[in-house]
Every structure is written in structure tokens, then in C-alpha cells.
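[1] coordinates only, sequence not included:
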């Protein structure tokens, strides 16, 4: 297995932080593409993501096509993890308020921290998870208004967001326990793009009169949050400090909330600020305190 995709050695820790930043920006970028059906969106973004490896190989004058070295379990977890996460992600942002949905989605660092915790640190991880969950409850309770007709759709969005958190937790945990060439992600991304294309042709009407802004956002999502970020995360979970990566991942909902606010898609209400603080405190308890102990 090659040591990395973009980076090698200890310097990779710095570059892996870009994965967290990219995911923090995904919510805001995705709102710009709300007009595009979710399967079509997934097809375009993962086609771009898959092409990154071929661009890299062309620049380095390496063979463009290399046979994947994944077993059946790695194929299954990789494809279902990336496909399932993103379908639920895009649906969550369409049915639920963006910031609330994003904060639920990024409960996965808490869940991952519990899975990665050693036996002696498990109680800190569980306590941190409870604190973070309380933050989510505060946020959802304020976001739901039973007098509005949209509440039922919001619940669907919240459930999709929770599905995202569970899928990505298990996907990341699996990466930490397995070995494969990071460049094989390009094959997984290509498989996800193909499945998305089939679903798009079967269930959706395409939107191809894209604006310049939509095209730019699709390229950014394909290169960043659904592209380079996955390669960097794969490196981190297999070669880096997994618990540390889980800890810094709690910066993602903060980045997402601030970016949504700056782009004018959501307001930073008191409940969202309190929820964000509780989730971050949960991260500290779950990871930092247990490591100190």
C-alpha cells in the first residue's frame, strides 16, 4: 500500500485538517445546488471525485488504470458508505433547516470517539456522547414547530441526518480496522457515480440547464468535500492518530454553521449556539479528557 495520496509522512497530519474544513463547507455549497435532483448531484460530484486520481497519475506519468486491491467487504462498505451517506445528506438539507440538520449529521465524531475509545476511557467517551446528544435535543426542540405544516418534512430531514451520522461512524471505524490502497477510493467513487446515474435515469428528471454558479459549486464539491477530503480521511484513519482526528472533527459543525450564516442561508439563534457549545464540550470530554487521564 502506498503511504498516501497527496502527502507523505508526518506532514500529512496538517493536510488532513483540510478534510475537516472541506466537510464544514459542504452544507453551504450544497444549498447552492438544491435545484439539482439528489441522484444527479451525486453522479456529477462523484464522477469528478473519481477523476482526481487519474489527473494525479497523468501529472506523475504513472499508469492511468490500476486494478483495485479490495476484497468484497471493502467494496461493500465503501460503496454503501459513500452512497448512503451522501443521499441522506442531500435529503437532510432539503427537508430540515440546514444548520440543525448539519449539527445532527456531525454527531458522528462523538459516536466514532466511543467506538475508538479504549476500555479505560470508555466512560469519558460515553459521557461526552451524552453531552453532545443533549445539544442536539436542544436544537431540534427549538427547530420544530407543531403549528407549521413543514414539521413533518423536518422530522424526515432529521432522520436522514441521523442516518448520515450512523453511516459515517461505521464507515470511518471500518477504515481504521482495514488496509487498502488509498487510490482505490477512485474505484469506489466511480461505482457510486454509476449507481447514482442509474437511479437518476430511473427516478428523476434531469436538470441540465445549469447556471454558472451551480457548475462552479459542483466542481468545488467534487474536488473538495466529496473528492479530496475522502482520500485525506482514508489516510488519516489508516495511518494517523484516529482519536485525535475524531476530536478535531468537532470543528466541522462549527465551520458549517458559520458558513451557512455568512452565506445567508440560516440564522445563528441562541439554541443553535448552545447546541454547538454542548457538542464541542462533548467532544472535549469524549476525547481530550480521556487522553489526559
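    Now that the structure is in, tell me what you want to look at. A quick note: this is a predicted structure, and the numbers were derived from the prediction, not measured.
[2] from here on, contacts and neighbour counts on C-alpha atoms
    Will do.
[3] for residue 124, see how far away residue 286 is.
    Computed as CA to CA, to the nearest Å, the residue 286 to residue 124 distance reads 5 Å.
[4] more neighbours: the two, which one.
    A side-by-side neighbour count of residue 286 and residue 124, using other CA atoms under 10 Å, places residue 286 first with 33 against 24.
[5] give me the secondary structure label for the more buried one.
    Put simply, residue 286 is helix when judged by DSSP: H, G, I helix; E, B strand; the rest coil.
[6] quick check: closest non-adjacent residue to it.
    The shortest distance from residue 286 to any non-neighbouring residue, by CA to CA, 6 or more residues apart in numbering, is to residue 125 (3.8 Å).
[7] ok, and here's another one to check against it:
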């Protein structure tokens, strides 16, 4: 698989994650960990079907248990921290902190073998982050910041959430030889752990309508299913710095989806954020293109 094709697959994950908020709203009032268990069960089953049709389960036999532990910890840990943070702190503020992960991916990727972080990458990430902050953190300006003890703990968990997903994504690059089929096992294990955590901590509330069940199914097939498989291919074989910066489009696209569904209202801030996100992604893309061209010239010499 070429680097460009792998990067394109990574973009599909970003598009799917942009529907996460819309489908999550539709799945109410299912509690977070139960929703996690249901959606990862669907995503894991989808993966098992794909594994059976694409190469068989034999390809999973040689994957180390350490890799399975790493992948499961990444998926389960991220969502546990995310849902806990949004329970303890105001959603807009905690969401903004949690959405530091694309910036961290761009910065951490510079430490990988064969990758180089340029000033333009950093500038693009910063500009795009400003756009994401306008969308996710708009209420910070409008309503102020809540600094109770519980909220502060939630902010800390949100930062750990961002750190967890960025670390998972960057370290996945070091596991380039591990088949993407292993993600199916990560998802099934995450579903089991989430179900156990749900039984221990939450009251069971099922979807109240057909639309609720459809939203759960859509989450499992897309943002909590296919997205993880194409993201795995993207970060392992694609341009991880460009994917990290392009991830800032997710909160923008998520807001647009909510607007189109009548769940949010478009305003000037949305248009400004769109320009910042697009500009930041363009800077990162330019930086990657220049670096690739320089690498080709040096190889020729």
C-alpha cells in the first residue's frame, strides 16, 4: 500500500469521527459505558467478519499478547477517560482539553524514525488548533471557566485522554508489521471491559426508540467501528503528521453535521473556525510535500 493511499484511508476515519457527536445524541439516554460496550461489540464483530473474508484468523495467531494488551488499553483507556472527564467537568471545557490529541500527534510524530518536524508543521498545527478551539471551546469565552475541585479533576482526566490517544496513534506507527486485523481483537476486548465496568458502575438504560437503536448501530459501524481500522492503516503506513493536523477538521465537521441535523446553529465563529482549520491543514500538507521533495533530492544526490 502506498503512503498516499494509506493517508487517504486515515482521512476516512476523520470523516467518520465527525459523526460521533450526532449519533451519540441520537443514542440517548444510554449511559456511556453501556454505549461503549454496545458500539465496540458491533465494531469488533464487523472486524471479525472482515478478518474472515480478507485473510483468515490465522494472521492473528502470530500477534504478541503485548500488542493485544497495548491496543485494548488504548481504545478502552481513551474512552474511559473521555467519558469520565465529561461527567466531572463542563463538557465544552473538558472537550477542548481532550481535543489536544491531534496537536500532540503532530508533535510526537517528530520523534519517530524517518520523520522530521518542521516549523511549518508546528505553525499549521497551531493555526488548526485555534480553529478547533473556537468550535469546542466557545463556551469558555461565553460562560467562563468552572474551577471546582471535581472540575479540576475532570480537566486532568481530559488531558490524560488526549495524551492516551496521541500516544496510542504514534506508537501504532512502530507496530507497522502488525496486521490491522488485530484491531478487531482490540474492539472485542474493549467491549468486554466496558461491559464489566458498566455492570459495576452504571444503571442499565436501553435505547428508547428505533432511532436510538439505529444510532447505536451507526456508531458501531462507523465512528466506533470502521474508523479504527482505517485509522490504523493511516498512522502505520501514511503521513502521520498530515493526519494529525487534518484531525482538527473533526470538530468542525461534527459541528456542521449537528447544524444540518438542526441540533446547532451556524454563526460567524463557525465560518472563522473553518478558515483556520483549512489553513492549518494546508500548511501541514505543504510542509509534508516540501519534506518529501527534499528527501527525494537528497536521495538522488
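    Nice, I can see it. Everything numeric in this text was worked out from a predicted model, so none of it was measured.
[8] circling back to that earlier point, and the residue nearest to residue 286 of the first structure, what's its match in the second structure?
    Taking TM-score structural alignment, the alignment pairs residue 125 of the first structure with residue 121 from the second structure.
[9] run a quick check on its match versus residue 284, I expect a contact.
    Yes: using CA atoms under 8 Å, residue 121 of the second structure is in contact with residue 284, at 5.0 Å.
[10] overlap in contacts, the two.
    residue 241 (CA atoms under 8 Å, 6 or more residues apart in numbering).
[11] correct me, but residue 50 of the first structure touches residue 191?
    No: if you go by CA under 8 Å, residue 50 of the first structure and residue 191 don't touch, sitting 9.1 Å apart.
[12] between those two, point out the one with more neighbours.
    residue 50 (26 against 22).
[13] which ones are touching the aligned partner of the more buried one in the second structure?
    Counting by TM-score structural alignment, residue 50 of the first structure corresponds to residue 44 in the second structure. Residue 44 of the second structure is in contact with 183-188, 225, counting by CA under 8 Å, 6+ apart.
[14] cool, residue 82 of the second structure as well?
    98, 157-158, 161.
[15] now, the contacts of residue 44 of the second structure that are in helices?
    Taking DSSP state H, the ones among those that sit in helices are 183-188.
[16] circling back: buried residues in the helix or strand hosting the match of residue 125 of the first structure?
    According to DSSP states H and E, residue 121 of the second structure maps onto helix 119-136. Neighbour counts over helix 119-136 of the second structure (16 or more other CA atoms under 10 Å) mark 120-136 as buried.
[17] equivalent analysis for stretch 182-194 of the second structure, please.
    182-194.
[18] related to what we said a few turns ago, what lies in contact with the following helix or strand past the helix holding residue 121 of the second structure?
    Remark: after helix 119-136 of the second structure, the chain's next helix or strand is helix 138-143, criterion DSSP H and E. Residues outside helix 138-143 of the second structure that contact it (CA under 8 Å, 6+ apart): 92-93.
[19] how close does helix 138-143 of the second structure sit to the first structure?
    For helix 138-143 of the second structure, the mean deviation from the first structure after alignment is 5.0 Å (mean CA distance after the TM-score superposition for the first structure).
[20] using CSV, lay out the buried residues of stretch 182-194 of the second structure together with distance to residue 207 of the second structure.
    Formatted as CSV, those follow (distance: CA to CA, whole Å):
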residue, distance to residue 207 of the second structure
182, 30
183, 27
184, 25
185, 26
186, 25
187, 21
188, 21
189, 23
190, 21
191, 17
192, 19
193, 21
194, 17
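[21] count the neighbours of the equivalent of residue 252 of the second structure over in the first structure for me.
    Counting by TM-score structural alignment, residue 252 of the second structure lines up with residue 254 in the first structure. For residue 254 of the first structure, the count of nearby residues is 21 (other CA under 10 Å).
[22] how about the secondary structure of residue 254 of the first structure?
    Three-state call for residue 254 of the first structure (three-state DSSP): helix.
[23] re earlier: now do the contacts for the match of residue 125 of the first structure.
    Applying CA under 8 Å, 6+ apart, the residues near residue 121 of the second structure are 106, 241, 283-284, 287-288.
[24] and residue 207 of the first structure, what pairs with it in the second structure?
    Alignment note (TM-score structural alignment): residue 207 of the first structure maps to residue 205 of the second structure.
[25] and that match, how many neighbours?
    Counted with other CA under 10 Å, residue 205 of the second structure comes out at 12.
[26] my read: it touches residue 29, true?
    Yes: assessed by CA under 8 Å, residue 205 of the second structure is found in contact with residue 29 at 6.8 Å.
[27] show me what residue 221 of the first structure lines up with in the second structure.
    Using TM-score structural alignment, residue 221 of the first structure pairs with residue 219 in the second structure.
[28] so where does that match fall, helix or strand?
    For residue 219 of the second structure, the host element (DSSP H and E) is helix 210-221.
[29] average offset of that helix relative to the first structure?
    Mean deviation for helix 210-221 of the second structure: 0.7 Å (mean CA distance after the TM-score superposition for the first structure).
[30] do stretch 273-286 of the second structure as well
    With mean CA distance after the TM-score superposition for the first structure, stretch 273-286 of the second structure averages 3.6 Å from its match.
[31] in that stretch, which residues are buried?
    For stretch 273-286 of the second structure, burial by neighbour count (16+ other CA under 10 Å) applies to 273-274, 276-286.
[32] try stretch 64-71 of the second structure
    Using 16+ other CA under 10 Å as the test for burial, stretch 64-71 of the second structure gives 67-68, 71.
[33] so which of these belong to strands?
    Using DSSP state E, no member of the buried residues of stretch 64-71 of the second structure sits in strands.
[34] alignment lookup: residue 186 of the first structure to the second structure.
    Under TM-score structural alignment, residue 186 of the first structure pairs with residue 184 in the second structure.
[35] after the helix or strand where residue 97 of the second structure lies, next one along is what?
    Element membership of residue 97 of the second structure, judged by DSSP H and E, is helix 91-98. Going down the chain from helix 91-98 of the second structure, the next helix or strand is helix 101-109, by DSSP H and E.
[36] now what about stretch 201-212 of the first structure, what contacts it?
    35-37, 39-40, 200.
[37] from what I can see residue 21 of the first structure touches residue 255, true?
    Yes: with contact taken as CA under 8 Å, residue 21 of the first structure and residue 255 are classed as touching, separated by 7.1 Å.
[38] buried residues, the longest helix along the first structure. List them.
    Determined from DSSP H, the single longest helix within the first structure is helix 151-177. Residues 151, 154-176 are the ones in helix 151-177 of the first structure that count as buried (16+ other CA under 10 Å).
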